[in-house]
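1. whatever this is, show me its structure:
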Amino acid sequence: MSKNPYIDADLEFLSETVEKFAQKYIAPGFLARDQSRIFDRDLMKMMGEMGFIAPELPEHYGGQDMGRLAAGVIHEAVAKYDLSFSYINLLASLNGQILAEHGDPEVVTPWLHKLTRGEALFAIGLTEPRGGSDAGSLRLKIERDGDEYVLNGEKTSISAADQADAAVIFGRTGSIESGAHGVTALLVPMDLPGISTTRFDCHGQRAIGRGSIFFENVRVPVNHRLGDENKGFVQVMQGFDFSRALIGLQVLAVARVSLDEAWAYAAEREAFGKPLTAFQGVSHPLADYETQVEAARLLCLQTLWLKDNHLPHTAEAGMCKWWGPKLAYDVVHQCLLTFGHAGYDRGVMEQRLRDILGFQIGDGTAQIMKTIIARHKAGRKAVPA
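-> Take a look at the predicted model:
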């Protein structure tokens, strides 16, 4: 019986099932995928066949109507064995929600079925060279031409930029002065003429990769619009509250397994005739982080529970996003130090540290998350942009 108030017996069984799958199929290629930087599409299809991708989507879109908590427990079980590979779940849930809630059913239904079957990988294109946090100042141009939109511009620091089959792209249809109220979102198949990509040499998350997407007179049918024209940012960005809670669980899963390994190592390793855990300088930092990881995970699960119950959760999602990645990085860093020279070698701990660091930068910085929290506590007028 689960001790967690948000995890019932069915969700606990689901988590155990996914973890067994991840141990058998995902864990063995953890280091190899980082070194080769090759994304395993066959493994993604296996996950889709098992129903492990975007299970929260309605059945008519290929999902299982299982709720956001189900997506969360699957997400953390996969991330525990490879954070970079768990981007499949993150991108599928974020983009899947956007398509299901804001897209033309005739257009998005085939894509959503591909997504849930593990046959299509989605990217989300928000960040541009001029900046990422100030999303209201986007410059990529989206111009109407009859029954089509024409895209010109660049998106950068995009996860899976060179591997995605389709992307949700945000661009400007209104004047630059209109800010967020002049932004439109489109579903863009990545094989359209005029699209090119590059890949960066990033510090971590190398299997999924990150890069730029260039659009040169790319024509997209008007029925591929997501939400209303000029309201894409205001409407579609609401889905990021969901993904921010998932990111918290994603990185905390890595922290959890690192702590488990550090405790086991410290209990077996001896110094001066005693196990390392007998020394408070070793055991107390781990105990501190043990406490914080448990608390942070509960916050993430609570946020998904609020989402499932249609209750406000924007502030909580912001807390998950800024606290989770920072805490997880600090935890893995401490665990690496606990292993001493063995942790400093290139290997599991080192890769985990690199992979987690990226989440303190992408998908909303800590400063932006704290501003969002402050606005919800003090009011937007009291915390202006």
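2. from here on, contacts and neighbour counts on C-alpha atoms
-> Fine.
3. run a quick neighbour tally on the nearest residue to residue 224 once chain neighbours are set aside.
-> Nearest residue to residue 224 in three dimensions, chain neighbours excluded: residue 187, at 5.2 Å (Cα to Cα, 6 or more residues apart in numbering). Number of residues near residue 187 (other Cα atoms under 10 Å) recorded here: 26.
4. to check against the first, give me the structure of this:
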Amino acid sequence: MDFLWTEEQLAIKESARRFAEEKLRPEYQANDDKHVFDRVMLKEMGELGLIGSELSEKYGGLGLGYVTAGLITEEISRADFNVAYVQILAGLNGGIIEKFAAPHLAQKWITKIISGEALVAIALTEPSVGSDAANLKLKAERKGDMFVLNGEKTSISAAAQADVAVVFARTGTPEEKARGVSAFLVELDDPNIERTHFDDIGESIVGRGSLFFDNVEVPAENILGEEGLGFIQVMQGFDYSRALIGLQCLAAAKVSVDETWEHVRTREAFGKKISKFEGVSFPLAEAETFIEAATLLCYKTLWLRDQGQPHTAEAAMCKWWAPKVSFEIIHNCLLAHGHGGYSKDYPIQQRLRDVLGLQIGDGTSQIQKIVIAREKIGRDGVPY
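-> As a prediction, the model looks like this:
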């Protein structure tokens, strides 16, 4: 692994930083009261190649690899944590569509996703199915050249605003568990799909919600991968998104630490700069250390993916550790700002609320630790 970025990577990193600082940072706090992404902004982001940069050039991507996508995610998240999630959704779902969709569907939707014209969601969680993801209830029944979907998905990121979703549904029997689950590419403007929006404490412009499917007809050609193997095939994409989520959270922590260093360098108490009190400066020094270590883990995971090497355990490490460390660091930064940190005038409290959601979403820390154990000692050594 080379710790020096290429000239091409540095150029797109700088492009992402410039866009983020000019277009995103000024709107981050104002967006806390909004529930949808600015579609004009997403198209600008797409024009710069900042959405799905790792996807194939034949669909409008840059084909730059997973490490480069991580660099973009970091820069975007430093300015607006939530807009960075667009890149993660595009990378995860775009990769699934590119690999498993019919060519004409891949051409249609990946092009729209990369350009910022369309927003894509992933619909896996159900009211009674979270971590036990293979125990899905939403049913997809074959009727001629169609599948008919009935059931509910919940806690779906961007549910109320996405244009299309990768939807997991049961095509087999409940006893088949994961091997009875298939994945479908579903357009969400169908009148038989009802959507709701949740009132959450963070990630406002991403939003969560439920999707209700009432006899929704989906062409059989929209199945992703093989029937009954969608869960097994498609879930491998989470090894990618988990590393990006780690970088997304760590970038929010890093910018909070940077702001806090500046605050303690200028704030005075008892006749001296509060940075001179070790109780203030030492936690920040520790935060810098944790951020550096966790960031390296995330980039190692992306590098392994670029090399075609196994990285499931590393991805799970990224997912449980980086959001936890980031939340704790941002919390400490808020405290270091004193009463000002508790005010909505400052963005630290918003980052704290935003980052918290990703200690749950995309797999809890407990599930990640089971994944790590399973990778190290095999399935016989873990409960499931």
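5. TM value for the aligned chains?
-> Superposed pair, TM-score by TM-score structural alignment, normalised by the length of structure 2: 0.98. Supporting alignment: 383 aligned residues with a Cα RMSD of 1.2 Å.
6. where in structure 2 does stretch 19-34 of structure 1 fall?
-> Mapped onto structure 2 using TM-score structural alignment, stretch 19-34 of structure 1 covers residues 17-32.
7. thinking again about what came up before, any idea what the residue nearest to residue 224 of structure 1 is structurally, helix, strand or coil?
-> Of the three states, residue 187 of structure 1 takes strand under DSSP: H, G, I helix; E, B strand; the rest coil.
8. OK, contacts around it?
-> Contacts for residue 187 of structure 1 (Cα atoms under 8 Å, 6 or more residues apart in numbering) come out as 99, 166, 167, 168, 169, 224, 225, 226.
9. so it versus residue 253 of structure 1, what's the distance?
-> Residue 187 of structure 1 sits 31 Å away from residue 253 of structure 1, going by Cα to Cα, to the nearest Å.
10. state the helix or strand in which the corresponding residue of structure 1 for residue 255 of structure 2 lies.
-> Under the alignment by TM-score structural alignment, residue 255 of structure 2 pairs with residue 257 in structure 1. Per DSSP states H and E, residue 257 of structure 1 falls inside helix 240-268.
11. show me what secondary structure element comes after that helix.
-> Using DSSP H and E, the helix or strand that follows helix 240-268 of structure 1 in sequence is strand 270-271.
12. what kind of secondary structure is the spatially closest residue to residue 46 of structure 1 that is not a sequence neighbour in?
-> Sequence neighbours aside, residue 118 is the residue nearest to residue 46 of structure 1 in space, at 7.3 Å (criterion: Cα to Cα, 6+ apart). Residue 118 of structure 1 falls in the coil class when you classify it by three-state DSSP.
13. for residue 118 of structure 1, what is the corresponding residue in structure 2?
-> Matched by TM-score structural alignment, residue 118 of structure 1 corresponds to residue 116 in structure 2.
14. quick one: neighbours of that match, just the number.
-> Neighbour count of residue 116 of structure 2, defined by other Cα under 10 Å: 26.
15. go ahead and confirm it touches residue 38.
-> No - applying Cα atoms under 8 Å as the test, residue 116 of structure 2 and residue 38 come out as separate, 10.2 Å apart.
16. hmm, back to that, who's in contact with the residue nearest to residue 46 of structure 1?
-> The contact partners of residue 118 of structure 1, taken as Cα under 8 Å, 6+ apart, are 41, 44, 45, 46, 47, 48, 49, 53.
17. please apply the same query to residue 112 of structure 2.
-> Residue 112 of structure 2 makes contacts with residue 118, as judged by Cα under 8 Å, 6+ apart.
18. let's see it at 10 Å
-> Contacts here follow Cα atoms under 10 Å, 6 or more residues apart in numbering; on that basis residue 112 of structure 2 touches 43, 46, 59, 60, 106, 118, 119, 120, 163.
19. what's the answer for residue 322 of structure 1, then?
-> Counting by Cα under 10 Å, 6+ apart, residue 322 of structure 1 touches 244, 247-248, 359-361, 363-370.
20. do residue 9 of structure 2 as well
-> Residues in contact with residue 9 of structure 2 (Cα under 10 Å, 6+ apart) are 15, 64, 65, 67, 68, 69, 71, 72.
21. can you get me a residue count around residue 61 of structure 1?
-> Using other Cα under 10 Å, residue 61 of structure 1 is surrounded by 21 other residues.
22. alright, calling it a day.
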